[in-house]
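# okay, predicted coordinates and the sequence, questions at the end:
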Amino acid sequence: MRILITAGPTREYLDDVRYLSNASSGQMGYALARSAIAAGHEVALVSGPVTINPPAGCEIYQVETTDEMFAQCEKLFPNCDGVIGTAAVCDYRIKTRKPGKIAKTGEAITLELIETIDVLAELGTQKGSRWVMGFALESQDARFNAVRKLYSKKCDAIVLNSVSAIGSSENFVEVIDQSQEIVATYSGEKTQVADSLIDWIQQHLAGS
């Protein structure tokens, strides 16, 4: 298979210096890329800003903003068999980016934020015969919100993990498929979890 994987955070600039982002390290996405390559698959990795070296044999596409990530994924997806969306895409951007650097005035300021494009949901609408696996990082009503995302993003399966996964070398995940049931659970080092997820994809999504 040829697999598209998104990883890491995106950044949305408020001005030419400051930006909104999150603490995603990209470890899970990069681990999945390594596992997929080790299993004999081709990988196109679209990554936000991280400090991890991509695995050997991986096509790497470095992006920064959410729009850049979507544009790159939209180009690559038609020639892939499926996508694993692990990227922690920044959900909001400033409505009007300020030129230069916003100066301190000693007063409170108000920023008007609007939602960014939902990269995985957009790919889901374009999937055709391709498969889509999403990731949901939830802190409240976790399974309910994961199932909601499963359908809103037109995923074939979604991987639920918690906030504790951010920046950690370990993870505990639950795989939820279209039945809305948990069909697999994996825990341990992210490299081990990645191996298990690639194996699950090979058994349940490849060729679907």
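That came through fine.

# make it CA atoms for all contacts and neighbour counts henceforth
Fine.

# strands of the protein, start to end?
Residue ranges of the strands in the chain, as given by DSSP state E, are 2-7, 12-13, 19-20, 42-47, 59-62, 82-85, 92-94, 113-115, 131-137, 157-161, 170-177, 182-189.

# closest one to Tyr30 among those strands?
Taking C-alpha to C-alpha, strand 2-7 is the member of the strands of the chain nearest to Tyr30, at 6.8 Å.

# next, the one to line up against it:
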Amino acid sequence: MSSGWSGEKEDWARDLHEDVLPAYERLASSGILRLTCFGRPNIDILFPRYRFPHLVGLSYYSCRDKKRRVKIPDREFYKLIGDGDVDTQRMDYTHERNDRGTNVHTRHDNTSNKMTVALRVFLELRDLHRHDGWEVDSAIVDSGQNPIVIFTGTSSWALGLCHQMNSNGKTLPTYIPRSLVKEDVRSSRNMKKGTTASRVIFARWI
């Protein structure tokens, strides 16, 4: 691992505490974001706090020893970031079960891309109440990636959404964030083949 990455993690921890998490906390406490668009029903989005670490591409562990460590729950990691109490040597790049074979350089780059765009996205979503609508290039697309159902975003970022589930495993009509990527929401990687994008015409908090 590059020695420069340790310093980068320190910078990320500071940015998360000072800027990125406060912007997301505003989303988490604002209620439901409703997107109105052409050709499909309204999209209602909640922003649970436990989704934040994954959206910025980071996980937190019980100790520094990689052979003994256990992943700390994302809700606890969220609180530690907010308190400014993160040991960056226990912080690592997120990976799902299906990509554990991905090398550390790829995982680092994925996290770096998320960190680059996260603050802008959270601020843009947070400030919707100050504007009449959203960016003109904002869209909703059907996802080509399982388990993501739809993506929303612009030409420079995409937020993957899945249905919220209740404690009994029942699918609810609201959506929650599953992924954040630094690429066009209409890209072939995000948008399901053979489908078309629906333009977002209005967005508001309810």
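Arrived safely. Nothing here was measured: the structure is a model prediction, and the numbers come from that model.

# work out the TM-score between the chains.
Their TM-score after superposition, calculated using TM-score structural alignment, normalised by the length of structure 2, is reported as 0.26; 93 aligned residues with a C-alpha RMSD of 5.5 Å.

# want to try TSV for the strands of structure 1, with distance to Arg34 of structure 1 as columns?
Formatted as TSV, the strands of structure 1 follow (distance: least, C-alpha to C-alpha, whole Å):
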stretch	distance to Arg34 of structure 1
strand 2-7	11
strand 12-13	28
strand 19-20	29
strand 42-47	9
strand 59-62	11
strand 82-85	13
strand 92-94	30
strand 113-115	32
strand 131-137	17
strand 157-161	18
strand 170-177	16
strand 182-189	14
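
# nearest to Gly29 of structure 1, of the ones you listed?
Evaluated with C-alpha to C-alpha, these place strand 2-7 nearest to Gly29 of structure 1, the distance being 4.7 Å.

# show me what that closest one is packed up against.
When contacts are defined as 3 or more C-alpha pairs under 8 Å, 6 or more residues apart in numbering; DSSP states H and E, strand 2-7 of structure 1 packs onto helix 27-38, strand 42-47, strand 82-85.

# now the second one against strand 2-7, angle please.
So that's strand 42-47 of structure 1. Angle of strand 42-47 of structure 1 versus strand 2-7, following axes from the mean of the first three to the mean of the last three C-alpha atoms, to 10 degrees, is 20 degrees.

# okay, the strands of structure 1 in JSON lines with mean neighbour count and distance to Trp200 of structure 1 next?
What follows is the strands of structure 1, written out as JSON lines (neighbours: other C-alpha atoms under 10 Å; distance: least, C-alpha to C-alpha, whole Å):
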{"stretch": "strand 2-7", "mean neighbour count": "25", "distance to Trp200 of structure 1": "14"}
{"stretch": "strand 12-13", "mean neighbour count": "20", "distance to Trp200 of structure 1": "34"}
{"stretch": "strand 19-20", "mean neighbour count": "15", "distance to Trp200 of structure 1": "34"}
{"stretch": "strand 42-47", "mean neighbour count": "24", "distance to Trp200 of structure 1": "17"}
{"stretch": "strand 59-62", "mean neighbour count": "15", "distance to Trp200 of structure 1": "23"}
{"stretch": "strand 82-85", "mean neighbour count": "25", "distance to Trp200 of structure 1": "12"}
{"stretch": "strand 92-94", "mean neighbour count": "19", "distance to Trp200 of structure 1": "32"}
{"stretch": "strand 113-115", "mean neighbour count": "12", "distance to Trp200 of structure 1": "32"}
{"stretch": "strand 131-137", "mean neighbour count": "24", "distance to Trp200 of structure 1": "11"}
{"stretch": "strand 157-161", "mean neighbour count": "25", "distance to Trp200 of structure 1": "10"}
{"stretch": "strand 170-177", "mean neighbour count": "21", "distance to Trp200 of structure 1": "9"}
{"stretch": "strand 182-189", "mean neighbour count": "15", "distance to Trp200 of structure 1": "8"}
